[in-house]
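Chemist: No letters, just coordinates:
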């Protein structure tokens, strides 16, 4: 990373409505096309059981590593706008959605405001986040929670998560 103004952030992506894989692909393209954001790489996609509200279809999830010059709240607002443009309708908490974008990590920042909490407050409890994040950054240490690879391994033993066939 040559530009010191750029920050590495990790974004969780999920979908369980419509063409789930296409929804994730569209979100990655739109995120990469946004001013001040570049998608560096995305983890393989996983098929995951819903958590919270279980009376819904399984999800497809991944995590993207991005470089951004946007401030955390501006990146979050961009992500919310992308969700809306891709047909996200907010209804039941943890319910079905065409697309879900979560700002998981923003550099080494620790933020705790009513609008934004970073690192994401529940990411360490979710295999659908930790497994793809560990694919991208297995050595990453999450303050107070531990190593991404170790967290991913322990969560994958107790939560349903399957690699997608023909992962692209």
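Modeler: Everything's here; your move. Treat the numbers as computed from the prediction; the structure is a model and nothing was measured. Numbers count the residues shown, from 1 in each chain.

Chemist: going forward, measure contacts between C-alpha atoms and count neighbours the same way
Modeler: Will do.

Chemist: Tell me where this protein has helices.
Modeler: In the chain, helices defined by DSSP state H lie at 20-33, 72-85, 127-136, 148-156, listed in chain order.

Chemist: Okay, angle between the third one and helix 148-156 too, please.
Modeler: What that stands for is helix 127-136. Counting by axes from the mean of the first three to the mean of the last three C-alpha atoms, to 10 degrees, helix 127-136 points 150 degrees away from the direction of helix 148-156.

Chemist: other SSEs contacting helix 127-136?
Modeler: strand 46-48, strand 59-68, helix 148-156 (3 or more C-alpha pairs under 8 Å, 6 or more residues apart in numbering; DSSP states H and E).

Chemist: how big is the angle separating that helix from strand 59-68?
Modeler: Helix 127-136 and strand 59-68 are oriented at 50 degrees to each other (the same axes, to 10 degrees).

Chemist: Can you give the contact residues for helix 127-136?
Modeler: Contact with helix 127-136 is made by 10, 12, 42-46, 48, 61-63, 65, 123-124, 140, 148-149, 151-153, 155-156, 159-161, as judged by C-alpha atoms under 8 Å, 6 or more residues apart in numbering.

Chemist: So which of the helices and strands packed on helix 127-136 is the most surrounded?
Modeler: strand 59-68 (a mean of 24; mean count of other C-alpha atoms under 10 Å).

Chemist: Check it against this one:
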């Protein structure tokens, strides 16, 4: 059985938009997984320490037969392949992949919280999700559109589509 999974993408190092574009291709190639849609990319100010470049963020909608922990393992493998280093909380990164929503699953264990706990507070996550599926609702019944309307604006800037040539 396939589950709809929504993955957040972020980068602010080493050509961030190109990092995200490569990550989208790698996500589409995951086993037992199909890419349904990709959001536009957005530029936003960093959360936390401001002594770093702006981020580029987006999201993808996958249909996957992987369980959430296996999918998390795959996301972390892709991050590592992009040179991800976890040196500072909310610090700069080559690639950040977050499992935001996994079907109607509510999960909170030592490795994973789904839906992502910071999702309601981050316009750079909510807007791409809204772009992907305007009627997306979290398992507890809250609409992403409602959360986006209530979320403080971080001056998101929609970026032109990446040039794949």
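Modeler: Arrived safely, thanks for sending. Keep in mind the model is a prediction, meaning the values are calculated, not measured.

Chemist: Just the TM-score for the two chains, thanks.
Modeler: Scored against TM-score structural alignment, normalised by the length of structure 2, the superposed chains reach a TM-score of 0.93; 162 aligned residues with a C-alpha RMSD of 1.4 Å.

Chemist: Figure out which of the helices of structure 1 is closest to residue 167 of structure 1.
Modeler: Comparing these against residue 167 of structure 1 with C-alpha to C-alpha, the closest turns out to be helix 20-33 (9.8 Å).

Chemist: For that closest one, grab the matching residue range in structure 2.
Modeler: Under TM-score structural alignment, helix 20-33 of structure 1 corresponds to residues 16-29 of structure 2.

Chemist: Redo the helices of structure 1 as TSV? Include distance to residue 101 of structure 1.
Modeler: Output for the helices of structure 1, formatted as TSV (distance: least, C-alpha to C-alpha, whole Å):
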stretch	distance to residue 101 of structure 1
helix 20-33	8
helix 72-85	6
helix 127-136	11
helix 148-156	19
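
Chemist: Give me whichever of the ones you listed is most buried.
Modeler: Mean neighbour count (mean count of other C-alpha under 10 Å) peaks for helix 127-136 among those, with a mean of 25.

Chemist: Can you give the distance of that one from its chain's centre?
Modeler: Offset of helix 127-136 of structure 1 from its chain centre (C-alpha atoms, centre = their mean, to the nearest Å): 9 Å.

Chemist: which bit of structure 2 covers it?
Modeler: Matched against structure 2 by TM-score structural alignment, helix 127-136 of structure 1 falls on residues 123-132.

Chemist: go on, stretch 57-67 of structure 1?
Modeler: Using TM-score structural alignment, stretch 57-67 of structure 1 pairs with 53-63 in structure 2.

Chemist: Return the distance of the matching stretch from the chain's centre.
Modeler: What separates the centre of stretch 53-63 of structure 2 from the centre of its chain is 4 Å, taken as C-alpha atoms, centre = their mean.

Chemist: which residues does residue 53 of structure 2 contact?
Modeler: Residues near residue 53 of structure 2 by C-alpha under 8 Å, 6+ apart: 12-13, 45-46, 92.

Chemist: nearest to residue 114 of structure 1, of the helices of structure 1?
Modeler: Residue 114 of structure 1 sits nearest to helix 72-85 of all these, at 11.2 Å, using C-alpha to C-alpha.

Chemist: Next, the angle strand 59-68 makes with that closest one.
Modeler: Using the same axes, to 10 degrees: helix 72-85 of structure 1 against strand 59-68 is 140 degrees.

Chemist: hang on, the earlier thing: of all the helices and strands packed on helix 127-136 of structure 1, which one comes closest to residue 37 of structure 1?
Modeler: Nearest to residue 37 of structure 1, of all those, is strand 59-68, at 4.4 Å by C-alpha to C-alpha.

Chemist: helices or strands next to that closest one in the packing?
Modeler: Contacts defined by 3+ C-alpha pairs under 8 Å, 6+ apart place strand 59-68 of structure 1 against strand 7-15, helix 20-33, strand 37-42, strand 46-48, helix 127-136.

Chemist: give me the stretch of structure 2 that the fourth one matches.
Modeler: Mapped onto structure 2 using TM-score structural alignment, strand 46-48 of structure 1 spans residues 42-44.

Chemist: about what we covered before: I'd like the helices and strands packed on strand 59-68 of structure 1 as a markdown table, with distance to residue 74 of structure 1 appended.
Modeler: Putting these into a markdown table (distance: least, C-alpha to C-alpha, whole Å) gives the following:
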| stretch | distance to residue 74 of structure 1 |
| --- | --- |
| strand 7-15 | 13 |
| helix 20-33 | 13 |
| strand 37-42 | 11 |
| strand 46-48 | 28 |
| helix 127-136 | 22 |
